[in-house]
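K.L.:
dropping a prediction and its sequence here:
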Amino acid sequence: MTEQLSRWDAADYLNTDEDIQLYLEACVEDDPGDGSLIRLALGDVARARNFSELARDVGVSREGLRKALSVEGNPSFALMVKITHALGLTMQLTSMPESHPN
C-alpha cells in the first residue's frame, strides 16, 4: 500500500490576523539570526494574502518579491519595512531576556 503525501504549506493555515501574528512571533523567536526564517515567514504571509497585490504595494515585481523573500534572498531593510507595512504589520524591537546568549 502506497501512502499519498501532500506538501504542507503554512500559507494554507494563516487565515486570521491572530494566526499570522502568532506564526510570525514563533518564526522571529526561532530564526537562526540571519533573518532567513523571518523572510520565509513573510513570504508565507504574502502568499496567504495576495502576493501580486503586495508586490505592487511595495513597488517591486512579483518575481523580485519572491526572490527577496526566499532562502537566498537579501532584501534591504527598507524593503522589509515596506513589506511589513503593506501587510498591515509593524516591527517592534525589545530588549532580549538576560538569559538569552549574545
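P.N.:
That came through fine. Residues are numbered from 1 along each chain as shown.
K.L.:
C-alpha from now on. contacts and neighbour counts both.
P.N.:
OK.
K.L.:
does residue 37 lie in a helix or a strand, and which?
P.N.:
Element membership of residue 37, judged by DSSP states H and E, is helix 36-48.
K.L.:
just residue 55 next, same as before
P.N.:
In this structure, residue 55 sits in helix 51-58 according to DSSP H and E.
K.L.:
then this one, side by side with the first:
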Amino acid sequence: MTENRGAISHYEAELAELRADPELAVEYLKAAMQSLDDPEDRAAALLALRTVAEAYGGLAYVAAEAGISREALYRALSPKGNPTLKTLLAVLKTVGLRLSVEPMSSAAA
C-alpha cells in the first residue's frame, strides 16, 4: 500500500478553505441554511455551522467564547441537535457572522 505523505483529508481541506475565505464560509452556510425549511433535512444546516465553527477556532474555542459548554455545543450542532436561538446567535457571533432574514423567492412561495 502506498503511503500518501503530506496528504490531508477532505474535511481538513474543507476547514482550511473556509478559514482562508470568509466569503466562502458565508455562502457555505447560506446554502446549508436553506435546508432548515425541510424538517427532514435540518441536519445539513447544523453540521455546516459545526464545520464553520471548527474552521474558526474549533468547537472548544467557539463554545468558550459563546459562553456555553463544549458538550452542549456538540449536542446542539449534531445531526439531531436543536440549538436555542441564544446558542445559534452566540456561535454565529463568535465566528464573525450574524443571523439575517431575506424574502423567499417567488418560485419557492
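P.N.:
All right, it came through fine. These numbers come from a predicted model, not from an experiment.
K.L.:
could I get the TM-score for this pair?
P.N.:
Here the TM-score for the pair of chains, by TM-score structural alignment, normalised by the length of structure 1, is 0.80; 99 aligned residues with a Cα RMSD of 2.3 Å.
K.L.:
got the contact list for residue 23 of structure 2?
P.N.:
Residue 23 of structure 2 is in contact with no residue at all, counting by Cα atoms under 8 Å, 6 or more residues apart in numbering.
K.L.:
before we move on, back to that, which secondary structure elements does the helix holding residue 37 of structure 1 contact?
P.N.:
Counting contacts by 3 or more Cα pairs under 8 Å, 6 or more residues apart in numbering; DSSP states H and E, helix 36-48 of structure 1 is packed against helix 17-30.
K.L.:
check the mean deviation of the helix it packs on from structure 2.
P.N.:
Superposed on structure 2, helix 17-30 of structure 1 shows a mean distance to its aligned partners of 1.6 Å (mean Cα distance after the TM-score superposition for structure 1).
K.L.:
list the buried residues for that helix?
P.N.:
By neighbour count on 16 or more other Cα atoms under 10 Å, the buried set for helix 17-30 of structure 1 is 20, 23, 24, 27, 28.
K.L.:
aligned to the last one, what sits in structure 2?
P.N.:
In structure 2, the residue paired with residue 28 of structure 1 is residue 33, using TM-score structural alignment.
K.L.:
quick check: closest non-adjacent residue to that match.
P.N.:
Closest residue in space to residue 33 of structure 2, ignoring its immediate chain neighbours: residue 45 at 4.9 Å, by Cα to Cα, 6 or more residues apart in numbering.
K.L.:
which residue lines up with residue 92 of structure 2 in structure 1?
P.N.:
In structure 1, residue 92 of structure 2 lands on residue 84 (TM-score structural alignment).
K.L.:
where's that match relative to residue 38 of structure 1, distance?
P.N.:
11 Å (Cα to Cα, to the nearest Å).
K.L.:
residues in contact with the residue most central in space within structure 1?
P.N.:
Central residue of structure 1 (Cα atoms, centre = their mean): residue 42, 1.4 Å from the mean position. Taking Cα under 8 Å, 6+ apart, we find residue 42 of structure 1 in contact with 24, 69, 84.
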